[in-house]
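In: take this sequence and fold it.
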Amino acid sequence: MISTKDNSSLLKNKSLRLLMTARVSTNFAYQMITVAIGWQMYSLTHSAFYLGLVGLVQFLPMLFLSLFVGHISDRYDRRKIVTLSQVTQSVFIFIMAFGNYNELITKERFLILIFFIAVAHSFEGPPMQALLPNIVSKEIFPRASALMSSVSEFAVIIGPAVGGILYTFGTTLVFLLTGILYLISGILIYHISIEKEIFKSEPTSIKSLFAGISFIKSRPIILGAISLDLFAVLFGGATALLPIYASSILMIGSFGLGILRSAPAVGALLMSAYLARKPLKHNVGKTMFIAVIFFGLSTIAFAISRSVIISFIALLILGASDVISVVIRSTLVQLNTPDYMRGRVSSVNMIFIGTSNQLGEFESGITASLFGTVPAALIGGIGTIAVVMLWMKLFSSILHVDRFEASKN
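Out: Have a look, this model is predicted:
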């Protein structure tokens, strides 16, 4: 068992503290703005289709820019890229606040602003993911990753609830606070010190741009792990439908929406805190598959629930199971990727994550508009379990991964 004293020793690393604080600020802001955007879009349109469009306009910039961002992340200062990204996001969020204050927001303008925020956000993910291995040793990376998830999820728990409360006073306040938090995070990231120089000597070419894809294809275990997350969450994206559940099914309003948004983070926080104290040491491959199965089962339970308590518990289990998968996947990817490739590999990973999250929201919105909200969420949960069964056959080598160090191919 890893003691509290061991975790305290991690926190003596100043750069790790700065990175954790920045992640808390960013996650807090992201969760608040997610609640505000979802609730405002549904208030403007009362349409599941438009809720799905929000996911689509967030996904497209990530799809088309991530490989480029990964490439520059391996050639330039990752801290400066993240800082510029977060400052730019804050500018567009402030514009969104101004538009709301002056009652200039329409659904079309709203989507345009969300798109530009997503463009700036696309430059944040790959370099942000690649920073942690630069500031902690390989030996303590799994524990640092779990600790990072733990403190980040604390903000994810509070953020949606605060966002839901502040929304009752108007969206302008939510957007203003969100913009400020992104500015704070950018400043903190800029002051991080890294121990390794960014690899810069490789010439720019089409081959180097797509090197991350080639690297992942050559390692079936990594490919299987990140593609499992892609398709499982793509089908199981019931969280995109939370505004409808809060408004029309559970009848709990914007504050209730914030509570539901917080539920997965509560589960994730509890699980990541546990993993920080007792890191996974054996059967990591099997554990990942089991975790994703529970993700699907909890999605099914949430889909058919009419009780706020049962819905909250289902989302709590969903978050706990998801963080297990995230920790295993990120550890496999980061520990088996050389530093000069981490930006490009992280960019491909971000495309997979974006596809599962943002495109999953679009898929959920389309499915809900065609079949109804509850059937859409139910189909998603069943689809997630079906994907796990298929992946256990297509990537059976993952089942034999006992320790993180065992991933050699």
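In: going forward, measure contacts between C-alpha atoms and count neighbours the same way
Out: Noted.
In: can you point me to the longest helix in the chain?
Out: helix 14-45 (DSSP state H).
In: for that one, name the packing helices and strands.
Out: In terms of contacts (3 or more CA pairs under 8 Å, 6 or more residues apart in numbering; DSSP states H and E), helix 14-45 is packed against helix 48-73, helix 107-122, helix 125-135, helix 141-167, helix 171-190, helix 242-244, helix 253-277.
In: what's the angle from that helix to helix 107-122?
Out: 160 degrees (axes from the mean of the first three to the mean of the last three CA atoms, to 10 degrees).
In: coming back round to it: including mean neighbour count and distance to Pro220, could the helices and strands packed on helix 14-45 go into TSV?
Out: Formatted as TSV, these follow (neighbours: other CA atoms under 10 Å; distance: least, CA to CA, whole Å):
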stretch	mean neighbour count	distance to Pro220
helix 48-73	23	20
helix 107-122	19	26
helix 125-135	23	21
helix 141-167	24	21
helix 171-190	22	33
helix 242-244	25	35
helix 253-277	24	25
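In: what's the closest of those to Ile206?
Out: Closest to Ile206 of those is helix 48-73 (CA to CA; 10.3 Å).
In: beyond that closest one, next helix or strand please.
Out: As assigned by DSSP states H and E, the chain's next helix or strand after helix 48-73 is helix 78-101.
In: could you list the buried residues of that next one?
Out: Residues 78-100 are the ones in helix 78-101 that count as buried (16 or more other CA atoms under 10 Å).
In: go on, stretch 372-384?
Out: For stretch 372-384, a neighbour-count test (16+ other CA under 10 Å) marks 373-384 as buried.
In: do stretch 310-327 as well
Out: Buried residues in stretch 310-327, counting neighbours by 16+ other CA under 10 Å, are found at 311-327.
In: please apply the same query to stretch 330-338.
Out: Buried residues in stretch 330-338 (16+ other CA under 10 Å): 330-337.
In: one more, so I can put them side by side:
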Amino acid sequence: MAEASPFQFRDYRAFWFARLASTIANTMLVVVIGLHVYDIARETMTIREASFWLGMVGLAQFLPLFLLVLVAGYVADRVDRRLIVRLCLAAEMLCAAGLAALLWFDAMSLAPLFAVAIVLGVCRAFAGPALGSIAPNLVPPALLPSAIALNSIAWQAGAVAGPLLGGGAYAVSRSLPYETSAALYALALGALFLIRPIPKVNAGESRPLRAVIEGLAYVRDNKIVLGAISLDLFAVLLGGATAMLPVYARDILHVGPEGLGALRAAPAVGAALTALILARRPIRRHVGAKMFGCVALFGIATMVFGESRWIWLSLVSLFVLGASDMISVYVRSSLIQLHTPDAMRGRVSAVSGLFISASNELGEFRAGLAGAAFGPVAAVVGGGALAVLVTGFCAWAFPSLRKADRFVVPDEALLAEASGKDQPLNEPPALCAGLEPQAAKGAAP
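Out: Now for the predicted structure:
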């Protein structure tokens, strides 16, 4: 008898294709905007000054997400999640088309690029919680870990194709990557219209502010979820090197736009291959320890990349970086999705999305400031070293996460009870028992 697959469900197939197409479009757009900003800045600025503007691109994407993401999580728990994602994709499609039109009329400058970066941040604030909350409603709970791995494959495949297509298209014509992004957003939008209505969950009658506070409180009091999110936040915030890739491509490795596409794609190649392996051979034991080990490897690979002056070593280190990060993402996403009741997934996904965005976009801002102050190489190498240090601290601060042994799908009723306002959430018994930490089975802590 064939093993069940999420692809057996039509709505999930449409969702997966929409995720793939929109990821290609989004990564293409983000890579080209960064390259375009750096090229315009380098016409009149030094490397350090232009590095600062690369950091500002990250900040422009982060600020609207920071201001809106918790409200977006509340909306995702009360409005049709398909509608939210459709509106966001439509806005992103118009942004890409607008940038292409500016190039047609030779009217491009830094201002519209930063304006689009802000709009992308707004769209991500609303689309992230909604999109992350749709998948668990499209497959049975037992198939959710496989669906998460397949979602990661879609994202990583898009993250491979997007930079490669974007860099190559940018070398041909500066408007071509924007035109291609707009077309891909349109395809993703069409696929989302194929997903049938999703039954609404009872999200309670809390007022908006109280509902947002409840989501924050759930994350704060659930040490498993809090530890997983916090580890990703600080490791990638300190160790992220993507903001400096245009600097490395143009002024350190001297490989041009096509080389930038390869550099941006290398982490995604490593992550995608790892996701394929995880989809066929899921991690079954010692999930917490493996996550911490891979985050430490992420920091080490970042340091190697920062010191490299050979394109082959840079690509290998970025490949390892992406592969190790994929294992961390797989474990973290599985823990968060499996141990959050459906009625709170929008708000918890919003909090997780805020932390992830802080680690990525705010990490780019940190890298830009550090690059302007100390130079791009010191910014990357120092960030990788700090990521290793913060991994050790989180392993000490969240022992229940470090000792987590297995993935077990908890009972939804127990999760709902654990999220109730009368139930203390510090180390909920159902969650801890479901994870089967080694210490609970008699092994030494």
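In: thinking again about what came up before, quick one: which of the helices and strands packed on helix 14-45 of structure 1 is nearest Ile304 of structure 1?
Out: Per CA to CA, nearest to Ile304 of structure 1 of the helices and strands packed on helix 14-45 of structure 1: helix 242-244, 13.2 Å.
In: in structure 2, what range does that closest one match?
Out: The alignment of helix 242-244 of structure 1 onto structure 2 (TM-score structural alignment) covers residues 245-247.
In: follow-up on the earlier one: the longest helix of structure 1 to helix 171-190, inter-axis angle?
Out: Comparing the axes of helix 14-45 of structure 1 and helix 171-190 via the same axes, to 10 degrees yields an angle of 160 degrees.
In: helix 14-45 of structure 1 vs structure 2, average distance?
Out: For helix 14-45 of structure 1, the mean deviation from structure 2 after alignment is 0.9 Å (mean CA distance after the TM-score superposition for structure 1).
In: quick one: that helix aligns where in structure 2?
Out: Against structure 2, the aligned range for helix 14-45 of structure 1 is residues 10-41 (TM-score structural alignment).
In: tell me which residues of that stretch come out buried.
Out: Within stretch 10-41 of structure 2, the residues that count as buried by 16+ other CA under 10 Å are 11-39, 41.
In: rewinding a little: mean per-residue distance, the match of helix 242-244 of structure 1 to structure 1?
Out: So stretch 245-247 of structure 2 averages 0.4 Å relative to structure 1 (mean CA distance after the TM-score superposition for structure 1).
In: find the residue closest to Ser227 of structure 1 in space, skipping its chain neighbours.
Out: Leaving aside its sequence neighbours, Ser227 of structure 1 sits nearest to Phe352 (CA to CA, 6 or more residues apart in numbering; 6.8 Å).
In: map that neighbour onto structure 2.
Out: Aligned counterpart of Phe352 of structure 1 in structure 2: Phe355 (TM-score structural alignment).
In: next SSE downstream of the helix or strand hosting that match?
Out: According to DSSP H and E, Phe355 of structure 2 maps onto helix 345-357. Next helix or strand after helix 345-357 of structure 2 toward the C-terminus (DSSP H and E): helix 363-374.
In: tell me the residues of structure 2 aligned with stretch 87-98 of structure 1.
Out: Taken onto structure 2 by TM-score structural alignment, stretch 87-98 of structure 1 occupies residues 90-101 there.
In: let me see the ranges of the helices in the stretch 301-409 of structure 1.
Out: Ranges of helices in the stretch 301-409 of structure 1, per DSSP state H, counting those that start in this stretch, are 308-335, 342-354, 360-371, 373-394.
In: rewinding a little: average offset of the helix holding Phe355 of structure 2 relative to structure 1?
Out: Averaged over the aligned pairs, helix 345-357 of structure 2 sits 0.4 Å from structure 1 after superposition, using mean CA distance after the TM-score superposition for structure 1.
In: measure Ile37 of structure 1 to Leu335 of structure 1 for me?
Out: Using CA to CA, to the nearest Å, Ile37 of structure 1 is found at 36 Å from Leu335 of structure 1.
In: quick one: what's aligned to Ala142 of structure 2 in structure 1?
Out: Match for Ala142 of structure 2 (TM-score structural alignment): Glu139.
In: just say helix, strand or coil for that match.
Out: coil (DSSP: H, G, I helix; E, B strand; the rest coil).
In: so who does the spatially most central residue of structure 2 touch?
Out: Nearest residue to the geometric centre of structure 2 (CA atoms, centre = their mean): Ile356, 5.8 Å. Ile356 of structure 2 is in contact with 229, 232-233, counting by CA atoms under 8 Å, 6 or more residues apart in numbering.
In: make JSON lines out of those residues and add secondary structure, neighbour count and distance to Ser206 of structure 2.
Out: Shown next, in JSON lines, are those (DSSP: H, G, I helix; E, B strand; the rest coil; neighbours: other CA atoms under 10 Å; distance: CA to CA, whole Å):
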{"residue": "Ile229", "secondary structure": "helix", "neighbour count": "22", "distance to Ser206 of structure 2": "25"}
{"residue": "Asp232", "secondary structure": "helix", "neighbour count": "27", "distance to Ser206 of structure 2": "30"}
{"residue": "Leu233", "secondary structure": "helix", "neighbour count": "21", "distance to Ser206 of structure 2": "28"}
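In: how about TSV for those, with distance to Ile213 of structure 2 added?
Out: Output for the contacts of Ile356 of structure 2, formatted as TSV (distance: CA to CA, whole Å):
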residue	distance to Ile213 of structure 2
Ile229	17
Asp232	22
Leu233	20
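In: ok, back up a step: for Ser396 of structure 1, find the nearest of the helices and strands packed on helix 14-45 of structure 1.
Out: With CA to CA as the criterion, Ser396 of structure 1 lies closest to helix 141-167 of the helices and strands packed on helix 14-45 of structure 1, at 23.3 Å.
In: show me what that closest one packs onto, helices and strands only.
Out: Other helices and strands packing on helix 141-167 of structure 1, by 3+ CA pairs under 8 Å, 6+ apart, are helix 14-45, helix 125-135, helix 171-190, helix 253-277, helix 308-335.
In: minimum distance to Ser73 of structure 1: which of the ones you listed has it?
Out: helix 125-135 (5.4 Å).
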